[in-house]
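1. What follows is a predicted protein model with its sequence.
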Amino acid sequence: MKRRQLLLGAVGLMASTALVAGCGSTPAATPTPAQDPTGNITFWSSMAGMDKVAEAFNASQDNIKVTFETVPNGASGGYAKLSTAITAGNGPDVATIEYPQLPQFVSNGQLQPLDGLIDKAATVDKLSEETKGLVQFGDQTYALPYDAAPMIMWYRKDMLDKAGVGVPKTWDEFEEAGKLIKAVAPEAHLASFNPNEAALTAALSWQAGAKWFGTEGDNWKVGVNDAATQKVATYWQKLIDEKIVKVQQSFSDEWSADLASGAVVGVLGANWSATGIQKRTEASGQKGQWIAAEVPNWGTPADAFYGGSSFNITKSSKNPAAAAKFIEYLATNPDAIKARGNTGSAFLAFPGLTPVAQKAFDASYFGNDIYQVFDKAYGTITPGWQWGPNWDITNTALKDAYGKLTSSGKVRDAVETAQTATVAGLKQNGLSVKE
């Protein structure tokens, strides 16, 4: 059973997933693009600087004109707006969708496959297997990836030095470092546990070898509470109980104040965290004190993606050939990266683009070569992860359960709750699910 076939079963495009499998469904034919597509297309994105990229594309040729519109990010209703517009037939030609949400748009039949529209040899074939896995379903490609965001640990190196510890290589060393820091700075926490970031729990579990979603025969297999995730949950609960980490909302006023004051001296984030850390700490004279490091592991170097977006052609596009030409530019052309300018410490999926973005970002605030760390982390992404057909269900259930962590709640109870809610929600959507 191919994942695309199971996804299509979710929205009743076939009578059931079993029927999809039984009839050996073949992908619908996609149009062959014109040699030089022409016409007008629209582009929706919440990503900063994409208006400048659209302008640069328009200036680079005369055949296609892109009209850009800024939309809210997903957490602020951007995906709801996009879904409604596509369903009504007046969505954009090109949209930006993050990796966890991508399968949901595919399952709803709201995106066009790119096969036959893009130059596969010049785009998809050059990607790593891990990034391909985020945008391909079965035999078809539904997006071109933009960034590939490895999970990164950021530390106040001066506080590690004060405690007499090096950069933790394993999670056991991380716990020990947290204890030693508290011994010299009792009010300090080595990091935060962010209940509003369910995707970070997914990344930590992914790194540990978890497989939250997969397929087995005609069924979706769901393991939000699998053994690897339970290990991660038990570990972080221990850190919370020992007050090595502080439970707080990421990007909140409290979190920002704690970074500035030194109440929190580490950030579990991704490559893109650099800008936020600098913004929150530079007024406190912390330049040169923060460093990037590979995330501690369970005994073998390993990592996962935390964040990242893709470019897609929506079902409502009337000019998919022109849209395909534009997303090739967005995802693979150095000129697009230059046009976007300095929008942070980007790490891009297509080979050769990260150095272009790196030139636009001043990383001198940090005490080490952060891009060298990004490169190493990217090389250890744990293979085999796939997102499920409706991330909203799992995301909401996990965040709601985490709301109890400051009282009587436990991390492990939260992942059990999320497992139950995910299975029930997918079944309600008409999917065949196996735990």
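-> That came through fine. Residues are numbered from 1 along each chain as shown.
2. hey, let's count contacts and neighbours off CA atoms from now on
-> Will do.
3. what secondary structure does the residue lying closest to residue 370 once chain neighbours are set aside sit in?
-> With sequence-adjacent residues excluded and distances taken as C-alpha to C-alpha, 6 or more residues apart in numbering, residue 370 is closest to residue 292, at 5.4 Å. Following DSSP: H, G, I helix; E, B strand; the rest coil, residue 292 is assigned to strand.
4. Residue 29 too?
-> What three-state DSSP gives for residue 29 is coil.
5. quick one: contacts for it?
-> Counting by C-alpha atoms under 8 Å, 6 or more residues apart in numbering, residue 29 makes contact with nothing.
6. and if you look at the one 3 residues further on?
-> When the contact criterion is C-alpha under 8 Å, 6+ apart, the partners of residue 32 are 116, 117, 321.
7. Was I right to think residue 160 contacts residue 167?
-> Yes: using C-alpha atoms under 8 Å, residue 160 and residue 167 qualify as a contacting pair, with a distance of 7.3 Å.
8. secondary structure element for residue 250?
-> For residue 250, there is no host helix or strand (DSSP states H and E).
9. residues near it, how many?
-> Residues lying near residue 250 (other C-alpha atoms under 10 Å) number 17.
10. Quick check: closest non-adjacent residue to it.
-> The shortest distance from residue 250 to any residue other than its chain neighbours is 5.5 Å, reached at residue 194 (C-alpha to C-alpha, 6+ apart).
11. In this structure the one you found contacts residue 252, no?
-> No: in this structure, residue 194 is not within contact of residue 252 by C-alpha under 8 Å, at 10.0 Å.
12. Between those two, tell me which one has more neighbours.
-> In this view residue 194 and residue 252 are compared by other C-alpha under 10 Å, and residue 194 has more residues nearby, 20 against 10.
13. now the residue nearest to residue 250: how far from residue 388?
-> Distance, residue 194 to residue 388, using C-alpha to C-alpha, to the nearest Å: 22 Å.
14. what does residue 123 give?
-> 25 Å.
15. can you check residue 155 too?
-> 32 Å.
16. Between the two, which has more neighbouring residues?
-> residue 388 (26 against 23).
17. Surely residue 237 is in contact with residue 411?
-> Yes: counting by C-alpha under 8 Å, residue 237 does reach residue 411; the two are 5.8 Å apart.
18. okay, these two: which has more neighbours?
-> Higher neighbour count among residue 237 and residue 411: residue 411, with 24 against 19, using other C-alpha under 10 Å.
19. before we move on, which element is residue 103 in?
-> helix 102-107.
20. which helices and strands does that helix pack with?
-> If you count contacts as 3 or more C-alpha pairs under 8 Å, 6 or more residues apart in numbering; DSSP states H and E, helix 102-107 packs onto helix 3-9.
21. Tell me which stretches of the stretch 201-350 of the chain form helices.
-> 227-241, 253-261, 273-281, 320-332, 334-340 (DSSP state H, counting those that start in this stretch).
22. next, the one to line up against it:
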Amino acid sequence: MSRKLKRSIALAGVVAMASLGLAACGGADDKAGSADSNSNEKVEIEYLHRLDNADDAVKVQTIVDKWNKENPNIKVTPKKFDGKAQELIKKVQTDTDAKNAPCLYQAGYADLAELYVKGLVQDVSKYATQYKDKYLPGPFDSMAVDGKYLGLPQDTGPLVYFYNKAEFDKLGLKVPTTWEEFTTTAKAAAEKGKYIVAYEGDEGAQIFSAMTAAAGGQWFGVEGDAWKVDTTDEGSASVAALWQKLLDEKSAKVVGRWADEWAPAVQKGEIIGTIGAAWEAPLIAGDAPDQSGQWAIAQLPGGASGPDGGSGVVVSKTCEHPEQAMKFNAWFNEQVDDLASQGLVVAAKATPKAPDYAKFYGGQDVIKEFTTANTNMKPFTFPPSWSVPQGYLSGEGGAAAGDGTMKVADVFKNSGDQLKDALKKLNLEVK
């Protein structure tokens, strides 16, 4: 691998950020997706997604049916993937090798560099740029890697604070506005058997990285021709210390976000607050429907936020109809009211109406709260092979910090060491 190509791949990850106000770097030409399609040709497009199909959400099939009725020459078939995001990437890789990957598939901003390096997507810049004005600039440019746009953005995932206002009022607690207040309030609540925050080991990668971004930290970056990896900078250290204090003082409920124990803990009034991505709003509402009207949403202490999730829809390397696929892609991601019902914080500029789940939050203007978090969201760089530290932070490492067998700061350091090794295996230079 040439030094020039190494640098090109290294730079790829820099622009794969779930943030606002980031521009893509320039890159080499790519022949993939460069041929124009006959727009009158009847084609079939498959769209693989991980969107919610909850009872109170507009079903993806319902949205697609509207498209198919109005666009008989471009028939779209949606298929839901119920596995984890990392498993979806493995499926797409297998399907790509067999040359039968879906034309469109959902991909997190954090995964784009890896998808690009593995050759699982194609350059659709000539089509994407036609729709640029329809999207917020940050999410739009987050779909570019090495100067090539791989698809269009669908949603963002800024961290916010969810809390049971009724329970806070009963305990005489106020929503913390600083992290110092947060730990003090958490300790006071825990002494009464209530938890204003949960330590979610299975969401470690997302929560830790997003909170680090909010704290002004940055784990990964590029200096010259080399990747710089540092999971121990000032912002990282402050986040690690915060969680360590909460764990040491037993002020946080240790429970997996996706564990069977989560919802019952909320229903019993044991968990009365949690730090989570904006897209979790309808999920929390579904966890404890009997508490409708009691909960509310606030900004994180300090006001800054970081990216937890957020995704776009990319065009697969084997898609034979990129132009038509992108027409549907643009249309689908502009169905903001329907997507908001799914719990998405849309990347399109159009403002959706208040979703039904807003009733759970006392009729609060949840869209306004999410917009504020989006505005205050700080960037985080996702490198190639992000799946390696991600798996550790949300797996073995996250669990070890939760059960007290490892310090949070050590988990951070180990994740950085693992990423360095993974980047070296890609023949990338590492500082």
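-> Ah, there it is. Bear in mind the structure is a predicted one, so any value in this text is a computation, not a measurement.
23. Do you know the score for how well these two fit?
-> The TM-score (TM-score structural alignment, normalised by the length of structure 2) is 0.86; 404 aligned residues with a C-alpha RMSD of 2.5 Å.
24. Show me the common contact partners of residue 194 and residue 252 of structure 1, please.
-> The contact sets of residue 194 of structure 1 and residue 252 do not overlap (C-alpha under 8 Å, 6+ apart).
25. I'd like to know how many residues surround residue 183 of structure 1.
-> For residue 183 of structure 1, the neighbour count with other C-alpha under 10 Å is 12.
26. repeat for residue 28 of structure 1
-> Residue 28 of structure 1 has 7 neighbours, counted by other C-alpha under 10 Å.
27. ok, now residue 60 of structure 1?
-> Neighbours of residue 60 of structure 1 under the rule other C-alpha under 10 Å: 11.
28. Ok, the one 4 residues further on next?
-> The burial metric for residue 64 of structure 1, expressed as a neighbour count using other C-alpha under 10 Å, is 20.
29. if I pick the residue mapped onto it from structure 2, what's in contact with it?
-> Aligned against structure 2 by TM-score structural alignment, residue 64 of structure 1 finds its counterpart in residue 74. Residues in contact with residue 74 of structure 2, defined by C-alpha under 8 Å, 6+ apart, are 42, 43, 44, 45, 68, 324.
30. among these, which ones are buried?
-> Among those, those classed as buried by 16 or more other C-alpha atoms under 10 Å are 43, 44, 45, 324.
31. okay but the first one is in contact with residue 71, surely?
-> Read that as residue 43 of structure 2. No: if you go by C-alpha under 8 Å, residue 43 of structure 2 and residue 71 don't touch, sitting 10.5 Å apart.
32. so what's the match of residue 64 of structure 1 closest to, chain neighbours aside?
-> residue 43 (5.1 Å).
33. So which residues of the stretch 251-400 of structure 1 form strands?
-> Listed in chain order, the strands found in the stretch 251-400 of structure 1 under DSSP state E, counting those that start in this stretch are 266-270, 290-294, 309-313.
34. what's the matching range in structure 2 for the second one?
-> If I follow you right, that is strand 290-294 of structure 1. The aligned range for strand 290-294 of structure 1 in structure 2 is 295-299, by TM-score structural alignment.
35. Show me what residue 139 of structure 2 lines up with in structure 1.
-> Under TM-score structural alignment, residue 139 of structure 2 pairs with residue 131 in structure 1.
36. quick one: whichever helix or strand that match is part of to chain centroid distance?
-> Assigned by DSSP H and E, residue 131 of structure 1 belongs to helix 129-135. The chain centre lies 12 Å from the centre of helix 129-135 of structure 1; the measure is C-alpha atoms, centre = their mean, to the nearest Å.
37. For residue 202 of structure 1, find the nearest of the strands of the stretch 251-400 of structure 1.
-> Closest of the strands of the stretch 251-400 of structure 1 to residue 202 of structure 1 is strand 266-270, at 12.4 Å (criterion: C-alpha to C-alpha).
38. elements contacting the closest one?
-> Applying 3+ C-alpha pairs under 8 Å, 6+ apart, one finds that strand 266-270 of structure 1 contacts strand 151-156, strand 191-193.
39. Tell me which of those sits nearest to residue 209 of structure 1.
-> Shortest distance between residue 209 of structure 1 and these, using C-alpha to C-alpha, is found for strand 151-156: 14.4 Å.
40. Report the aligned residue range of structure 2 for that closest one.
-> Using TM-score structural alignment, strand 151-156 of structure 1 corresponds to residues 159-164 of structure 2.
41. How about residue 166 of structure 1, nearest residue that isn't a chain neighbour?
-> Leaving aside its chain neighbours, residue 166 of structure 1 sits nearest to residue 160 (6.4 Å; criterion: C-alpha to C-alpha, 6+ apart).
42. Can you tell me how far that neighbour is from residue 244 of structure 1?
-> Here the distance between residue 160 of structure 1 and residue 244 of structure 1 works out to 13 Å (C-alpha to C-alpha).
43. So between the two, which is more surrounded?
-> Neighbour count, other C-alpha under 10 Å: between residue 160 of structure 1 and residue 244, residue 244 has more, with 27 against 20.
44. Tell me who's in contact with that one.
-> Taking C-alpha under 8 Å, 6+ apart, we find residue 244 of structure 1 in contact with 175, 178, 179, 182, 188, 189, 190, 191.
45. Also residue 248 of structure 1?
-> Residues near residue 248 of structure 1 by C-alpha under 8 Å, 6+ apart: 192, 193, 194, 195, 254, 255.
46. just residue 78 of structure 2 next, same as before
-> 46, 47, 48, 49, 60, 61, 64.
47. If we use 6 Å, what do you get?
-> Taking C-alpha atoms under 6 Å, 6 or more residues apart in numbering, we find residue 78 of structure 2 in contact with 46, 47, 48.
48. Alignment lookup: the first one to structure 1.
-> Going back to what we said before, that points to residue 46 of structure 2. In structure 1, the residue matched to residue 46 of structure 2 (TM-score structural alignment) is residue 42.
49. which residues sit in contact with that match?
-> 66, 67, 68, 92, 93.
50. ok, now residue 394 of structure 1?
-> 418, 422.
51. Please report the distance of the aligned partner of it in structure 2 from residue 402 of structure 2.
-> Aligned counterpart of residue 394 of structure 1 in structure 2: residue 389 (TM-score structural alignment). Residue 389 of structure 2 sits 17 Å away from residue 402 of structure 2 when distances are taken as C-alpha to C-alpha.
52. Before I go, just wanted to say thanks for your time.
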